[in-house]
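A.B. asks: return atomic coordinates for the entry below.
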Amino acid sequence: MPTPDHSNGAPCWIDLMSSDPEKAKSFYGGIFGWTFQTGDQEKYGGYITASKNGKAVAGIMQKMEDQAAMPDMWSTYLRTDDAAATAAAVAAHGGQVYMAPMDVPEQGHMAIFGDASGAAVGVWQPREMKGYELAAEPGAPVWHELHTKDYEKAVKFYQDVFGWDTEVLSDTPEFRYTTLGAGDAAKAGIMDASGFLPEGVPSNWQVYFGVEDADAAIAKAVELGGTVIRPPEDTPYGRNATLTDSTGAVFMISQALPRGGEETQ
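C.D. replies: Predicted coordinates:
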């Protein structure tokens, strides 16, 4: 598959904040067949790049001491041409700047924000590093989804701050869902999660990874110390399940099913 075309406002990178990067490497390498390269400690803080078939798909970084109380977690980064301008827009539209734009030598600029519904989301302003080089395939990200407790506020935030051209997929009391783009061209989704996110769990972004066989991937994950949060279920968008890795970070998997559903999400 060609390298993904990362348009402004769309997901372009993911990384894992881990309390045990070596354990994470063993886990994800075992499930997805990833290989790893560790960046220079002085320049990049030992940031680990994960690759599938020689193409970068994700990052892993060591959780800092002052982050010890936070759970291990995956983050989604949206592409921007101007991280500083995006930070100003975030603040102007009800969001928060958790980490101001910072320079990553030669690679680009990154920042972490809270959206208007309280979900953490990153941005990436690229230079040499454009984003993940593989998508919509086994072992790579196939979908990005915001589970929000304030659906209308979240949709408006991403429209206003990131210029999302949105499409309403469903608007019933049981299932409210909006996508960035429409149909097969959609690149991310926003789900009304107010009915199922527990109290104390904030709105959050979730990453779906493609797998060839969801049941085999789940068995391997459990063997490597992961847990099953939501068992596999056939949906119009694939056979999906929710898991945690060996240190508790939540992620989702999606197996493409014969046509009748889409390959992503």
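A.B. asks: only C-alpha atoms from now on, for both contacts and neighbour counts.
C.D. replies: OK.
A.B. asks: host element of the residue of the chain most remote from its centre?
C.D. replies: The C-alpha centroid of the chain is most remote from Glu42, which lies 26.4 Å away (C-alpha atoms, centre = their mean). Counting by DSSP states H and E, the element that carries Glu42 is helix 41-44.
A.B. asks: next helix or strand past that helix?
C.D. replies: Taking DSSP H and E, what comes next after helix 41-44 is strand 48-52.
A.B. asks: please report the distance of Gln62 from Gly114.
C.D. replies: Distance, Gln62 to Gly114, by C-alpha to C-alpha, to the nearest Å: 21 Å.
A.B. asks: swap in Asn204?
C.D. replies: Taken as C-alpha to C-alpha, the span from Asn204 to Gly114 is 10 Å.
A.B. asks: between those two, which contacts overlap?
C.D. replies: Between them, Asn204 and Gly114 share these contacting residues under C-alpha atoms under 8 Å, 6 or more residues apart in numbering: Ala120.
A.B. asks: those two: which is more packed in?
C.D. replies: Legend: neighbour count by other C-alpha atoms under 10 Å for Asn204 and Gly114, higher for Asn204 (23 against 20).
A.B. asks: in the stretch 101-250 of the chain, which spans are strands?
C.D. replies: Assigned by DSSP state E, counting those that start in this stretch, the stretch 101-250 of the chain shows strands spanning 108-114, 120-126, 141-148, 166-172, 175-180, 188-192, 204-211, 227-235, 238-244, 250-255.
A.B. asks: pull out the buried residues from stretch 164-177.
C.D. replies: Trp164, Thr166, Leu169, Arg176, Tyr177 (16 or more other C-alpha atoms under 10 Å).
A.B. asks: the last one against Leu169, yeah?
C.D. replies: Same thing as Tyr177. Yes: using C-alpha atoms under 8 Å, Tyr177 makes contact with Leu169 at a distance of 5.4 Å.
A.B. asks: the closest residue to Ile190 other than its chain neighbours: how many residues sit nearby?
C.D. replies: Setting aside the residues directly before and after it, Ile190 is nearest to Leu146 in space (C-alpha to C-alpha, 6 or more residues apart in numbering), at 4.7 Å. Per other C-alpha under 10 Å, the neighbour tally for Leu146 reads 26.
A.B. asks: this one next, for a side-by-side:
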Amino acid sequence: MPAFQALEGMPYWQDLATGDAQKSAYFYSKLLGWDVSGDAYRIARKEGLPVAGFISQLEDPTMTDAWVTYFLARDVDRVVVGVDKRGGSVLAVADVSLGRMALCADPAGAVFGVIEPAGEDQFVAAGEPGTPVWHEYVAIDRGRECIDFYAELFDWEVEESEGYFVVLADGAPFLGMRDESGSADLEGVAGFWETYLGVDNVELAARRAAELGGEVLAGPEASPFGRLVVVQDTTGATVTLCEVATPVNEDELDEAESLLR
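C.D. replies: Sure thing, here's the model as predicted:
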């Protein structure tokens, strides 16, 4: 599986904050082929590369299970100063095995994180089945203000087209943001980051999620990203599964070409 080097301000990691880490880990390992290890903090791997973490939430009836997107930072402490300065809040800062991490909230209360990796390598598994393929912010309360908050905090290059905001690095998009302010369906929701995880067949993934005790909330359906299905997992967190092609192994291509010569 190839790994991609992330740049500062790009999505780098994702944690599932869950009321039952063991139950969540089982669901995603069976759905996406993840190998999950660890106790207090579980790390999921795909073909040996770290993909995501599972962290147990304290028993709090006001907390809901949710995926949290972490953005790469060279200096977490500098970024959290920027969070405070721009009207957000810093919920926690800690040094963990992965590096220095901070859990934050934007001006509307949507949760996100920043991470300064422990090592020099800044590679992530992404873009193929079993790994994150897209990240999207849904702005609801104080929508445009929150979109500007992230753009300024991470110094993003943002392009808008018909109400959808695409964030670019060297001309290539790496995440999206949409303003759903005033949406009746999302009334009372502050806003949230959404993780898209790749699957090779979205119909099969939807059926498998239901067999494992999850629930299909929307789809499968076509979208500009490909075929999607929105699933609620066995502890209540939602995730979008997106059909993507399995990359061709270059060594296999070389072998096939040699046979044709």
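A.B. asks: just give the TM-score of the two.
C.D. replies: TM-score for the superposed chains, counting by TM-score structural alignment, normalised by the length of structure 2: 0.87, backed by 243 aligned residues with a C-alpha RMSD of 1.9 Å.
A.B. asks: if we can go back for a sec, can you find the partner of the residue farthest from the centre of structure 1 in structure 2?
C.D. replies: Under the alignment (TM-score structural alignment), Glu42 of structure 1 maps onto nothing in structure 2.
A.B. asks: and Cys70 of structure 2, what's its match in structure 1?
C.D. replies: In this structure residue 70 of structure 2 is Tyr, not Cys. Tyr70 of structure 2 maps onto Tyr77 of structure 1 when the alignment is built from TM-score structural alignment.
A.B. asks: can you tell me the helix or strand for its match?
C.D. replies: Tyr77 of structure 1 is part of strand 73-79 when elements are defined by DSSP H and E.
A.B. asks: isn't Pro2 of structure 2 up against Ala125?
C.D. replies: Yes: using C-alpha under 8 Å, Pro2 of structure 2 is in contact with Ala125, at 6.9 Å.
A.B. asks: and the strands of the stretch 101-250 of structure 1 as CSV, adding distance to Phe157 of structure 1?
C.D. replies: Converted to CSV, the strands of the stretch 101-250 of structure 1 look like this (distance: least, C-alpha to C-alpha, whole Å):
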stretch, distance to Phe157 of structure 1
strand 108-114, 11
strand 120-126, 12
strand 141-148, 12
strand 166-172, 12
strand 175-180, 12
strand 188-192, 11
strand 204-211, 14
strand 227-235, 28
strand 238-244, 26
strand 250-255, 24
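A.B. asks: so which of those gets nearest Ile48 of structure 1?
C.D. replies: strand 108-114 (15.8 Å; C-alpha to C-alpha).
A.B. asks: read off where that closest one ends up in structure 2.
C.D. replies: Going by TM-score structural alignment, strand 108-114 of structure 1 sits over residues 99-105 in structure 2.
A.B. asks: after superposition, how close is the matching stretch to structure 1?
C.D. replies: Mean deviation of stretch 99-105 of structure 2 relative to structure 1 after superposition (mean C-alpha distance after the TM-score superposition for structure 1): 0.9 Å.
A.B. asks: ok, and for that stretch, which residues are buried?
C.D. replies: Arg100, Met101, Ala102, Leu103, Cys104, Ala105.
A.B. asks: again, but for stretch 83-96 of structure 1
C.D. replies: So for stretch 83-96 of structure 1, counting by 16+ other C-alpha under 10 Å, buried means Ala83, Ala84, Thr86, Ala87, Ala89, Val90, Ala91, His93, Gly94, Gly95, Gln96.
A.B. asks: to which residue of structure 2 is the last one aligned?
C.D. replies: In this case it means Gln96 of structure 1. In structure 2, Gln96 of structure 1 lands on Ser89 (TM-score structural alignment).
A.B. asks: confirm for me that that match is in contact with Val81.
C.D. replies: No: applying C-alpha under 8 Å as the test, Ser89 of structure 2 and Val81 come out as separate, 9.5 Å apart.
A.B. asks: coming back round to it: so what's the closest residue in space to the match of Gln96 of structure 1 that isn't next to it in sequence up against?
C.D. replies: Among residues not flanking Ser89 of structure 2 along the chain, Ala105 sits closest, at 5.2 Å (C-alpha to C-alpha, 6+ apart). Listed by C-alpha under 8 Å, 6+ apart, the contact partners of Ala105 of structure 2 are Gly88, Ser89, Val90, Leu91, Val111, Phe112.
A.B. asks: now with 6 Å, please.
C.D. replies: Gly88, Ser89, Val111, Phe112 (C-alpha atoms under 6 Å, 6 or more residues apart in numbering).
A.B. asks: what's the closest of these to Gly48 of structure 2?
C.D. replies: Nearest to Gly48 of structure 2 among the contacts of Ala105 of structure 2, with distances taken as C-alpha to C-alpha, is Phe112, at 25.6 Å.
A.B. asks: and for the closest one, the neighbour number?
C.D. replies: There are 21 residues near Phe112 of structure 2, going by other C-alpha under 10 Å.
A.B. asks: isn't it right next to Thr69, touching?
C.D. replies: Yes: applying C-alpha atoms under 6 Å, one finds Phe112 of structure 2 in contact with Thr69, separated by 5.4 Å.
A.B. asks: find residues that contact each of those two.
C.D. replies: Counting by C-alpha under 6 Å, 6+ apart, nothing touches both Phe112 of structure 2 and Thr69.
A.B. asks: can you measure across stretch 33-53 of structure 2, start residue to end residue?
C.D. replies: With C-alpha to C-alpha as the measure, stretch 33-53 of structure 2 spans 14 Å from end to end.
A.B. asks: not counting sequence-adjacent ones, nearest residue to the residue positioned nearest the centre of structure 2?
C.D. replies: By C-alpha atoms, centre = their mean, structure 2 has its centre lying nearest to Thr195, at 3.5 Å. Nearest non-adjacent residue to Thr195 of structure 2, counting by C-alpha to C-alpha, 6+ apart: His135, 5.0 Å away.
A.B. asks: so what's the residue count around the corresponding residue of structure 1 for that neighbour?
C.D. replies: When structure 1 is aligned by TM-score structural alignment, His135 of structure 2 is paired with His144. Using other C-alpha under 10 Å, His144 of structure 1 has 24 neighbouring residues.
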